[in-house]
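# got a structure for you, letters missing:
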């Protein structure tokens, strides 16, 4: 590989890939961009849905894939005859179409500026560092291997494989054990109308599954360790009126060290409550105590939260985007290992709000609960008896005795992908949540540690692979911001390389001419 080829390989073809591609083209950071993705580039798994009942849980206002053009998604919708309110929760399919459109648009811009764009429909296997600079990627398509040489590599893959409860791992591959509700068409094809379905989990993907299955008159039982549904919000936008105190938040994080005692000291608990109360008091609406439901049952709590959202009495929602960015900024700027983090007890209480339901979805969920099609229970799977044939039911006990189901859908989340070293010294993507000791560390600059000098090429990360540095990494506005940082770092490295190649006399002439 020639040192001056200046190429980058993007591994992955979804939202993080598109955001990174756009940022690289805008920065004119490289001469050649390879995209390693077996499928089409754009929607990926997250936004590759076709069913318009599957909504984003963040508002259209913050769905831009371009960090410095925050209104880009809204502009795209208007250009395509869909003028929506900035606070609206739109179908995820619309975002998928937007990503595909923006990839095509910036591909045209790249070609006009002499940047080569090459889509390689292969699967990534491994990458090795070349001593003289750059990297060799090993790819495959079926039984066909392929080698690719690139200066830099950006891992912008999506989530790993679904997390499966231990009791169900024995039955992987069973036609009526659905490991993930996505793609939704596959789930609906495998589960007949009017079926009895157990959904394992109660977060956002469980809600998606319940809404779609109840729409075809299935009777759904949702079970999770918490037995609780996410909170409800009427919008998810940036609050331009003020910002959270990040220094104060970081000092609270340093009150607990990951891997240490998980007890929750009263002093630290009081500190978090004081922080919340202070920032909530700066809002102009009702007192913060009036913005949260005190109902205990899931149905009553959901109904109460819908009422608060419709009345505009949940102003906590306007803190969430800044909270996500504040948490990510704290993690990103510190040296590894990070000496502190949000205490798990706080994380458990905050998560239902960070991942809160879009109001339209919450209303659909309440309708199917009121119609008797959906129940939510607290519990863990204790025993599972698989059906002996395709017509017999599953028999499952989670603490309320054995109950029969025609199908089981797991929605326990996904493993975070990580880059790991294999025995040959090459690096592979680990998507099953194993091999922690071989994990490649992510630096403050979002490249692999140890890093190499500018111009020799590095391994970079955007999206879910940045989890150790960007703990809340799935939102599109986060991906766009991280992609812009990576592209800027790549562009700076290219400038440094060019500067080193210009003789000192040439640099003086260039400076005088400038």
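Yep, that arrived. What you see is a predicted model; the values in this text were computed from it and never measured.
# can we go C-alpha only for contacts and neighbour counts from here?
Fine.
# just the helices in the chain please.
15-27, 72-79, 92-112, 166-169, 184-190, 204-215, 246-253, 266-281, 298-310, 320-333, 344-354, 359-370, 476-501, 504-513 (DSSP state H).
# hey, which of these is tucked in deepest?
With neighbours taken as mean count of other CA atoms under 10 Å, the helices of the chain reach their highest mean count in helix 15-27, at a mean of 27.
# take the one below as the second:
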């Protein structure tokens, strides 16, 4: 009979899943539900060259084995890239889109029916012993043996403190698509709630257009500063000790911490983690120190990830 798969979400995660499933024996059909073009999700659908990936080319790949597939894709198109590079996100969007079209052709040649529904999924309900009914916003009803949820950043989480202002023209629940930020009046005063990667994206775009910006977050913590994020050539974590951990151990937290800190120290030839990161109290001072540590090659913790 074959499997009938529905993938909800056609961004990078959905395409990566589709790429793996399209070559699996026994597939009868694969349906992707997304109102946008497949491959161009929220994170990688941006066209702004200022916004970079937060992982290096080496791990930003749909193929988990061997050399990075993204590295080969970009090099084959003339991009001078290295496995450590953080490339503009729009390049990954193009990569996802082209890989989807390639895998789709291969699946269809193998007899798999592939469909893209330009809509949103409303409900997923069990039907019988081994099936599901998926109802779409446009009224279409799909039946499936398997359903995978890959919605990504489709629905931002809105803090309670501003939830009462939803719908106000001066409130944006997400910086994506960034083209919306570019339409703000000149010299606007902008409050950015949050200080992690999405907030940094917003500040980069707003700052380039010379708006006046204040960032506010409960923690004041900024993303870790790093110069690469890739697979180490030599594994740092003691896999035997990790696999021997008991999830029921009362000291599990301490045991995990010890293994991780040992891996970090090994990556730094014995340098402890406290010497690889800033301990400054203020976020501005901490950012400056972390930048200096990373650019001078002392952020060894990144090679244990």
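Sure thing, it's come through. Note that the structure is a prediction, hence the values are computed from the model and not measured.
# so after superposing, what's the score?
Once superposed, the chains reach a TM-score of 0.91 (TM-score structural alignment, normalised by the length of structure 2), with 303 aligned residues with a CA RMSD of 2.2 Å.
# quick check: the gap between residue 20 of structure 2 and residue 280 of structure 2.
45 Å (CA to CA, to the nearest Å).
# try residue 261 of structure 2
Relative to residue 280 of structure 2, and taking CA to CA, residue 261 of structure 2 is found at 20 Å.
# what of residue 272 of structure 2?
On the measure of CA to CA, residue 272 of structure 2 and residue 280 of structure 2 end up 17 Å apart.
# please apply the same query to residue 290 of structure 2.
9 Å.
# residue nearest the centroid of structure 2?
residue 43 (6.8 Å; CA atoms, centre = their mean).
# need the counterpart of that residue in structure 1.
Matched by TM-score structural alignment, residue 43 of structure 2 corresponds to residue 46 in structure 1.
# for residue 86 of structure 2, same thing?
Using TM-score structural alignment, residue 86 of structure 2 lines up with residue 89 in structure 1.
# burial count for the residue nearest to its match when sequence neighbours are not counted?
Closest residue to residue 89 of structure 1 apart from its sequence neighbours, by CA to CA, 6 or more residues apart in numbering: residue 59 at 5.0 Å. Residue 59 of structure 1 is flanked by 20 other residues according to other CA atoms under 10 Å.
# OK, contacts around residue 59 of structure 1?
86-90, 235-237 (CA atoms under 8 Å, 6 or more residues apart in numbering).
# got the contact list for the closest residue to residue 47 of structure 1 other than its chain neighbours?
Spatial nearest neighbour of residue 47 of structure 1, excluding adjacent residues (CA to CA, 6+ apart): residue 96 at 4.7 Å. Residues in contact with residue 96 of structure 1, defined by CA under 8 Å, 6+ apart, are 42-44, 47-49.
# likewise for residue 249 of structure 2?
Contacts of residue 249 of structure 2 (CA under 8 Å, 6+ apart): none.
# any idea how far the equivalent of the residue nearest to residue 89 of structure 1 over in structure 2 lies from residue 85 of structure 2?
Counting by TM-score structural alignment, residue 59 of structure 1 lines up with residue 56 in structure 2. Applying CA to CA, the value for residue 56 of structure 2 to residue 85 of structure 2 is 5 Å.
# next: residue 60 of structure 2.
10 Å.
# what touches both of these two?
Common neighbours of residue 60 of structure 2 and residue 85 (CA under 8 Å, 6+ apart) do not exist.
# residue 272 and residue 280 of structure 2: which has the busier surroundings?
The neighbour count for residue 272 of structure 2 versus residue 280, taken as other CA under 10 Å, is higher for residue 272 (18 against 13).
# nearest spatial neighbour of the more buried one, skipping sequence neighbours?
Here the residue nearest residue 272 of structure 2, using CA to CA, 6+ apart, is residue 265, at 5.2 Å.
# list the contacts for the counterpart of residue 232 of structure 1 in structure 2?
Alignment note (TM-score structural alignment): residue 232 of structure 1 maps to residue 225 of structure 2. By CA under 8 Å, 6+ apart, the residues touching residue 225 of structure 2 are 287, 290-291, 294.
# check those residues and tell me the two furthest apart.
287 and 294 (10.4 Å; CA to CA).
# on that earlier part again, which residues are in contact with each of residue 56 and residue 85 of structure 2?
Joint contacts of residue 56 of structure 2 and residue 85 (CA under 8 Å, 6+ apart) are residue 228.
# hmm, back to that, conserved subset of the contacts of residue 225 of structure 2 in structure 1?
Contacts conserved in structure 1 for those, using both residues aligned by TM-score structural alignment, their matches' CA atoms under 8 Å: 287, 290-291, 294.
# would JSON lines of those residues with distance to residue 134 of structure 2 be doable?
Compiled in JSON lines, those are given as follows (distance: CA to CA, whole Å):
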{"residue": "287", "distance to residue 134 of structure 2": "47"}
{"residue": "290", "distance to residue 134 of structure 2": "48"}
{"residue": "291", "distance to residue 134 of structure 2": "48"}
{"residue": "294", "distance to residue 134 of structure 2": "48"}
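# and of the residues you listed, the nearest to residue 1 of structure 2?
Closest to residue 1 of structure 2, out of all of these and judged by CA to CA, is residue 294, at 55.0 Å.
# that closest one maps to what in structure 1?
With TM-score structural alignment as the criterion, residue 294 of structure 2 pairs with residue 309.
# how much space between that match and residue 155 of structure 1?
38 Å.
# run through the residues that contact the aligned residue in structure 1 for residue 112 of structure 2.
Under the alignment (TM-score structural alignment), residue 112 of structure 2 pairs with residue 115 of structure 1. Residues in contact with residue 115 of structure 1 (CA under 8 Å, 6+ apart) are 25, 28, 30-33.
# one more time with 7 Å, if that's ok
The contact partners of residue 115 of structure 1, taken as CA atoms under 7 Å, 6 or more residues apart in numbering, are 31-32.
# next one: residue 369 of structure 1
Counting by CA under 7 Å, 6+ apart, residue 369 of structure 1 has contacts residue 375.
# swap in residue 279 of structure 2?
residue 286.
# what does it correspond to in structure 1?
Match for residue 279 of structure 2 (TM-score structural alignment): residue 294.
# ok, now residue 10 of structure 2?
Counting by TM-score structural alignment, the partner of residue 10 of structure 2 is residue 13.
# identify the residues contacting the equivalent of residue 221 of structure 1 over in structure 2.
Applying TM-score structural alignment, one finds that residue 221 of structure 1 aligns to residue 214 in structure 2. Residues in contact with residue 214 of structure 2 (CA under 7 Å, 6+ apart) are 190-192.
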